[in-house]
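**Student:** Coordinates for the following, if possible.
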Amino acid sequence: MNQVVTKHVEPAVSSLVEVAVPLPIFSSLTYRIPQELGGYLMPCARVLVPVGRRIVTGYVLGSAATQPTAEIKNIIDVLDREPLFSEDDLRFYRWVADYYHYPLGLTLKAALPPGLTIQYEDRAELSTYGEQALSDPSLDARSKHLLEILKTCGKLSVKTLRKKAGLQGFTYHLTKLSRAGLVHISSAPQRGKVRVCMQRWFTATDVAPPQNLRGRQQKLMSYIKDHSPVSEKTLRKEFGTVTQVLAALEQKGLITVSYREMLRVPPSYEPLCIEPQHSLTADQQTALNNIDPALDQRIFYPVLLYGITGSGKTEIYLHAMQRVLARGAQCLYLVPEIALTAQLYDRISSRLNVPIALLHSGMTDGERFDAWRMIRRAEVGVVIGARSALFAPFAKLGAIIVDEEHDSSYKQEDGLRYNARDMAVVRAKIKSCVVILGSATPSLESYANALAKKYHLVSLPRRVENRALPQVSIVPLQAQPEKRKTASILTEPLRRALAERLASGKQSLLFLNRRGFAPVYVCQTCGAALRCPNCAVSLIYHRGDKQLTCHYCGYGMALPQECPACGSYFLVWLGWGTERLEAELGMLFPGARIARMDRDTMAQRGAVHRLIKNMSRGTLDIVIGTQMLVKGYHLPEVTLVGVVCADQSLHFPDYRSSERTFQLLTQVAGRAGRGDTPGEVIIQTYTPDHYSIRCAQRHDYQTFYEVEMKNRRELGYPPYTKMVLLRFEGVQQARVHECATAVGALARKSAQAHPGIEILGPCVAPLARIRSRWRYHLLLKSSSSQKVRAFAHHLIEQASRCVRQTGVALIIDVDPLQMV
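**Tutor:** Have a look, this model is predicted:
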């Protein structure tokens, strides 16, 4: 184990430290180090500190540069005996917080594994004076109501008391009772959910067992003597419940107990994909010749690896990682989808003989905490993870790989709204290492950076073993509304191609980017569609659950027998989802083995692994999926890919819709023909002449890039401009509109002193209401990232009073990807 060197805050130099707290404040707070904690405190560790009446978990940033004039409070406790991250990591976290205009304390909380923040909650309890006051006739009704609840229920959390009381002005009345001494308010800790896991181990002593040792004690003693030292977990597995028996043996002096840290790791599955050693193609060797010198020199070197589907990008990644590991450094491999990590783990572990850690939100809090600490101690060589793995505290980071760098999943859409692809480049610069952004369909921003020489462009223009790209056919859909509920969305060419694959024993994929049975449930009499009461969207019909569901807030209702608007019984579903497509295929091909890959079917842990295993073993014929299906799976027996409707993403109200459509179609087409049999792709569409669809048919990224960049230049969208989206949210639409309008007017006035800033809006968001909150957008644009972020910062400072007064939430999204 590598020893982590810790640097303590030296009390003799300064007894004051700066602490970031996970609250919506942008400055750090200064605290005094009590004498009894001085020897334990170190930068980058957690501490308990008071903030107002609350006690919160804070993060030590270092010694305070100046002494504030306000009263300085003491640190209550130190929670870590070693730092959770390094000074270099902290530098990166500061950069992220500054760029995305997010408080540093909340940035650190988002970066760290979940469960490390100790939560405190306020609790209210009736005092003796409060009990006496209940008989006071002068006591107002609302105060009396609160006191009666506390007398009946005893001590309650303030949150629970608020719900039970249901009073307007609750905080005012509770504060008044507290100040009068009628109610005691105290804070109680809710311990963090995760901590170091210690396990008991048992060793046999030299004491001879007594002659009367019988039964389970004798069996257990014999096992411990033969296997010393042995863990309690192993003993429970062999003998069941052993706690009392072990206690008896220890009391007799026959065994000793010790404690060891137990690392929690995700469950292992049967390997699916063993990656053999391949001979490099000429294109791959050329690519590595461009990358290897930078790996050896340990310099910042951003690479865009543009390789068509099936060109062997993973082989480049494996060779690069092998070179980095050979000099004792670590590698970070980012993927856009958690489901990809299992197959990738198999491929990497079969080639690289090093410890590998997974790090993503699909793991338990304990597993993520232990992986974090192993990475910090340099006990693992390769880390495979989704976007949050970017924040891991690497001791010796040597290379970062961002696979499928174009994928929008790298952008976090709530809380800290960061883009892991862009931040990977920043992290590589801070760590002075190579970063490889790989894709068959690079984002326009990345490709523009490569052409501008900001990134080094490396290309793989041909598939390995000279395999042909799949032949792509476009089938126009009849642009007619459904005349009957059973009308099929599968055209004759696609049905015929599916039948041919079934007859030949080959596998097929069908892509439909909409889960559920049908997206609309509508009344044929009055035309009303059943909509979510909390969101401005239609409810999705899920036939398996026999209910209508909102995919935004989770609201659900049983399938109604009559229209809520007019009482008519003539209700019908419209449109197609993966569930309906699965039912349709079951009727068309009764003997086919069909599976579905979407959030509904893949929610259970290990579900994706089981589906890919069944595909690899040939026990499935057809897999239907949403965009989960598109992301990098290697399925050599798939020879047919059908795109059921290419228009769903194309007509989305977003300037990136054409780019997303081209990427989705090209990526899903790339799943076909990766083995020895040539592949075929059939794209069904209502807009067969759109350039994004035609370019995907020809596998022509260059033409698509030129056309789309021309459109972006004319409209003033990225990568020609940088944007900051201000979103206003609130329960009352009038207040949200008022606040957005006031800030918009303020923005236009301020922009007069800031040339080069363009302001669009405010206006109602395309999705006007989500989770009972109304949404308005104000968009700031400029050709300079620094200018638009500085203007946004200036505007937010000016508008903060207006936002606070209206009670509206202001959300800042730098470099937004989703504009809905």
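
**Student:** When you work out contacts or count neighbours from here on, use the C-alpha atoms and nothing else.
**Tutor:** Fine.

**Student:** Distance check, the residue of the chain most remote from its centre against residue 218.
**Tutor:** Going by CA atoms, centre = their mean, the residue of the chain most distant from its centre is residue 211, 60.2 Å out. Separation of residue 211 from residue 218 (CA to CA, to the nearest Å) stands at 10 Å.

**Student:** Over to residue 548?
**Tutor:** Using CA to CA, one gets 60 Å for the distance from residue 548 to residue 218.

**Student:** what about residue 241, how many residues close to it?
**Tutor:** 12 (other CA atoms under 10 Å).

**Student:** Correct me if wrong, but it is in a helix.
**Tutor:** No. Read with DSSP: H, G, I helix; E, B strand; the rest coil, residue 241 is coil and lies in no helix.

**Student:** Check the gap between it and residue 247 for me.
**Tutor:** Distance of residue 241 to residue 247, given as CA to CA: 12 Å.

**Student:** Now do residue 260: how many residues are near it, please.
**Tutor:** 11.

**Student:** and it, what does it touch?
**Tutor:** By CA atoms under 8 Å, 6 or more residues apart in numbering, the contact set of residue 260 is 198-201.

**Student:** if we can go back for a sec, residue 548 and residue 218: which is more packed in?
**Tutor:** residue 548 (28 against 17).

**Student:** how about the more buried one, what does it touch?
**Tutor:** Contacts of residue 548 (CA under 8 Å, 6+ apart): 539-542, 556-559.

**Student:** would you turn the residues you listed into a markdown table with neighbour count?
**Tutor:** Converted to a markdown table, the contacts of residue 548 look like this (neighbours: other CA atoms under 10 Å):
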| residue | neighbour count |
| --- | --- |
| 539 | 27 |
| 540 | 25 |
| 541 | 30 |
| 542 | 22 |
| 556 | 17 |
| 557 | 13 |
| 558 | 11 |
| 559 | 15 |
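
**Student:** I have a second one here; can you model it like the first so I can compare?
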Amino acid sequence: MQAEVLVSIAHHQVDKVFYYNIPPSLAGRVQVGSRVLVPFGRRKIEGYVVGLNPAPNQEELKDLAALLDEDPVFTPLQLALARWMAAYYLCPTVKALRAIIWPLLQIKGPKKVKGLWPAVCGNVPDPRRAPKSAAVWEVIQARPGLTRKELAEAAGVSPRVVDSMVARGLLTSKERIELRDPCRNLPEKRSFPPVLYGEQLRAVKKIIEALDKNDGRHVFLLHGVTGSGKTEVYLQAIAAALNRGKQAIVLVPEIALTPQMIDIFRSRFGHQVAVLHSRLSDGERYDEYHRLRTGEAKVVLGARSAIFSPLEKPGLIILDEEHEPSYKQEESPRYHARTVALRLAGYTGAVVVLGSATPSLESYCQAAGGGTYQLLELNQRVGELTLPSVHLIDLRRELRKGNKGIFSEALQEAITDRLSRREQVILFLNRRGYSTLVVCRECGLVLKCPHCDISLTYHASGRLRCHYCNYSVMAPSLCPGCGSHYVAYLGMGTQKVEQEIRRLFPAARVLRLDSDTVGRRGAHREIIETFREGEADILVGTQMVAKGLDIPGVTLVGVINADISLHMPDFRASERTFQLLTQVAGRSGRGKKKGEVMIQTYSPEHYAITCAQNHDYRGFYRREMAMRRALGYPPFTHLARLLVTGKLEREVQEAADFLAQAVRTTNAPVELLGPAPAPIGRIKDRYRWHLVLKAPVQNFLREAATAALNDFYNMSNYRRVQVSIDIAPQSMM
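**Tutor:** Just a heads-up that it's a prediction; the model follows:
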């Protein structure tokens, strides 16, 4: 037997199995899933054993150099998923595999510390003669394994007291593994399932029936208005899965992975819940991953990569806010967590639940248009609460009335009213920073990032910052082009909104929630908890405030400018705008008091905005589907995007032209759009051109793209140019 190895080089030319002999020193230790070191050319590199079979050619095979881990780092199920991803998304297999197992690759192993235990044979300290030693002894009896520092703090004594007890043989020291628990500082809470109302009960019953069938053919779209109790449906479905000896995966968008969601799941399922998201340290991620591998944790709550969790018996897979674009990975492998979840369910027989108040058009079409999904609906808010009333404010009329400020008169009056009644307000603007455009009014120069084709954003700190590459520079007092003093700061972000609110309402307690304020670990939780506890009156934020917040005190939501996402150069712009407005509106009126929403817009007649005003998902669905059908966009067709990047624009354009010609010569039944410069033509000093392929069947896209890429890679002229392919792209920027 030889080892079939995937070498850790993510390139199409080496995307194949290489055979190595297993030396006697490693016999019986190497298995499928092992991470190994192999000679490759003149160097030794990391590789992964994906099979143990006789090599077709036994001549001149090299030996494995070393075994890097005693235990396998991936399971057969994870390997199958990686191979499927490589074929589906046209990426190297090893890249897909590393995306799946990367929590194990970031850190070498568990954290080991020296803990203390009471000695088997030791005199119990006398509390009257040695009160401090007695205090230590009492703590160590109840909590053996504490470190020296932990024990001293728990007993309220100096570490020297602990040291003396070790020296006298009262305490013994030995090594133990310390769990790096991301929830270690959270208070222990316990909650119990509430009584479900009719629609919730029917939804849970349908999911449980599917769990019992265990055939992997059940995908549910849970379409519930904001505040309708979708989370409770998830919780009771998970409880049913656990009772049947199965495990559950719950995915939430990164932006919605709030402390509130973690609290809810931990209070219901305790330490059976493992948390996986990008804010964890490498050690925390490793330990949570290990708890899932060993079966200690049976429920994983996390962002999109949590779909790869090493569960043995995943019986239920839930995607909350399934419409969110953050479920799509924008770097290779460019997978969509929803698509991977459906494939994983096919392998394991799991039930899939996709939940949203504003489902993606693709999912709703599958559920309501005779597709493969089953539609479950929650049309009422829990507790007989009503949806908020939504008012549109035409900013064109405000301008004609002479109001050039951020807030309309109606919104200012509404904020004043809420503050007088001690109710809370959320103000939403999906742009961070202070001013979004810095321009010279003398020569017209717009200050742009030197590395990206994007304007710099002015921040209240006095710095200009690029939100794509993080380039930063102090704002100039004079125009760099003509030396003029007439430098204007136009547009607005959340910092300007916060400043204006503080000016208009100096007595109000104001918080801001955006990526600039949550850089510090734990800051997100602190801001949300402060607002929930009523210690602030107004919360200003980006889309971080649009989802996942259930704060009963909020009775007013103000949308500062609804048009920011509406006019983006992307065919999904209307859908994203409707979803965002509906979601942020849903934060209002979740308590006993009636909620209200005010949407400021320059496009009050647009159907994405009027449908959001009326909480009319079906109306929006009909209008948008008619538009998609006329233009030939998903869900009526399939897309693939080829993105060409490089340091020299001329080379990038030539490479894009070559790829376009290669696609045409395949004679595949695909429609080609482009090549053309991408909407953002340069990022991090790399120019960007793209081609978009459209076809009625997705396999046609793969055939055309694969043939074109093979022609491209066989050419030696474009070695300095990179090409990436995105199957079913979620962004055209």
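
**Student:** which of the contacts of residue 260 of structure 1 has the most neighbours?
**Tutor:** For the contacts of residue 260 of structure 1, neighbours were counted using other CA under 10 Å, and residue 201 has the most, 20 neighbours in all.

**Student:** Check the alignment and tell me where that residue lands in structure 2.
**Tutor:** Matched across to structure 2, residue 201 of structure 1 falls on residue 115, judged by TM-score structural alignment.

**Student:** and the aligned residue in structure 1 for residue 350 of structure 2, how many neighbours?
**Tutor:** In structure 1, the residue matched to residue 350 of structure 2 (TM-score structural alignment) is residue 433. Neighbourhood size, residue 433 of structure 1 [other CA under 10 Å]: 25.

**Student:** again, but for residue 19 of structure 1
**Tutor:** Residue 19 of structure 1: 29 surrounding residues under other CA under 10 Å.

**Student:** mind listing what the aligned partner of it in structure 2 touches?
**Tutor:** Matched to structure 2 by TM-score structural alignment, residue 19 of structure 1 sits across from residue 6. Contact partners of residue 6 of structure 2, counting by CA under 8 Å, 6+ apart, are 15-18, 47-50, 94.

**Student:** Nearest to residue 233 of structure 2, out of these: which one, please.
**Tutor:** Distance to residue 233 of structure 2, by CA to CA, is smallest for residue 94 among those, at 37.3 Å.

**Student:** ranges for the helices of the stretch 701-820 of structure 1?
**Tutor:** Assigned by DSSP state H, counting those that start in this stretch, the helices in the stretch 701-820 of structure 1 fall at 701-715, 733-751, 785-806.

**Student:** Mean neighbour count, those: which tops it?
**Tutor:** helix 733-751 (a mean of 19; mean count of other CA atoms under 10 Å).

**Student:** who touches that helix?
**Tutor:** Helix 733-751 of structure 1 is contacted by residues 728-730, 757-759, 761-762, 774-778, 795, 799, 802-803, 806-808 when judged by CA under 8 Å, 6+ apart.

**Student:** Next step: the residues you listed restricted to strands.
**Tutor:** Per DSSP state E, strands hold the following members of the contacts of helix 733-751 of structure 1: 728-730, 758-759, 761-762, 774-778.

**Student:** which two in those are spaced the farthest apart?
**Tutor:** Longest span within these, CA to CA: 730 and 758, 25.4 Å.

**Student:** quick one: contacts for residue 375 of structure 2?
**Tutor:** Contact analysis of residue 375 of structure 2 by CA under 8 Å, 6+ apart lists 220-223, 367-368.

**Student:** repeat that for 10 Å
**Tutor:** The neighbours of residue 375 of structure 2, taking CA atoms under 10 Å, 6 or more residues apart in numbering as the test, are 203, 219-223, 353-354, 363-364, 366-368.

**Student:** Which residue in structure 1 aligns with it?
**Tutor:** In structure 1, the residue matched to residue 375 of structure 2 (TM-score structural alignment) is residue 457.

**Student:** before we move on, what about residue 685 of structure 2?
**Tutor:** By TM-score structural alignment, residue 685 of structure 2 lines up with residue 772.

**Student:** thought that match was touching residue 536?
**Tutor:** Yes. Between residue 772 of structure 1 and residue 536 there is a contact under CA atoms under 10 Å: 8.9 Å.

**Student:** So which of residue 730 and residue 758 of structure 1 has more stuff around it?
**Tutor:** Shown here are residue 730 of structure 1 and residue 758; by other CA under 10 Å, residue 730 has more neighbours (22 against 17).

**Student:** Tell me the residue in structure 2 aligned with that one.
**Tutor:** Aligned partner of residue 730 of structure 1 by TM-score structural alignment: residue 646.

**Student:** Also residue 805 of structure 1?
**Tutor:** Using TM-score structural alignment, residue 805 of structure 1 lines up with residue 718 in structure 2.

**Student:** need the contact list for that match.
**Tutor:** Residue 718 of structure 2 neighbours (CA under 10 Å, 6+ apart): 646, 651-652, 654-655, 658, 712.

**Student:** Then residue 672 of structure 2?
**Tutor:** Here residue 672 of structure 2 is in contact with 640-641, 660-661, 663-664, 691-695 (CA under 10 Å, 6+ apart).

**Student:** let's see 6 Å
**Tutor:** Contact partners of residue 672 of structure 2, counting by CA atoms under 6 Å, 6 or more residues apart in numbering, are 692-693.

**Student:** Just give me the match in structure 1 for it.
**Tutor:** Residue 672 of structure 2 maps onto residue 759 of structure 1 when the alignment is built from TM-score structural alignment.

**Student:** Kindly provide the distance from its match to residue 237 of structure 1.
**Tutor:** 65 Å.

**Student:** ok, now residue 675 of structure 1?
**Tutor:** 43 Å.

**Student:** and what of residue 641 of structure 1?
**Tutor:** Counting by CA to CA, the gap from residue 641 of structure 1 to residue 237 of structure 1 is 47 Å.

**Student:** Test my guess that the match of residue 685 of structure 2 contacts residue 532.
**Tutor:** No. The criterion here is CA atoms under 6 Å, and residue 772 of structure 1 misses it with residue 532 at 9.7 Å.

**Student:** Looking at these two, which is more packed in?
**Tutor:** residue 532 (25 against 17).

**Student:** Structure 2: which residue goes with the more buried one?
**Tutor:** With TM-score structural alignment as the criterion, the equivalent of residue 532 of structure 1 in structure 2 is residue 449.
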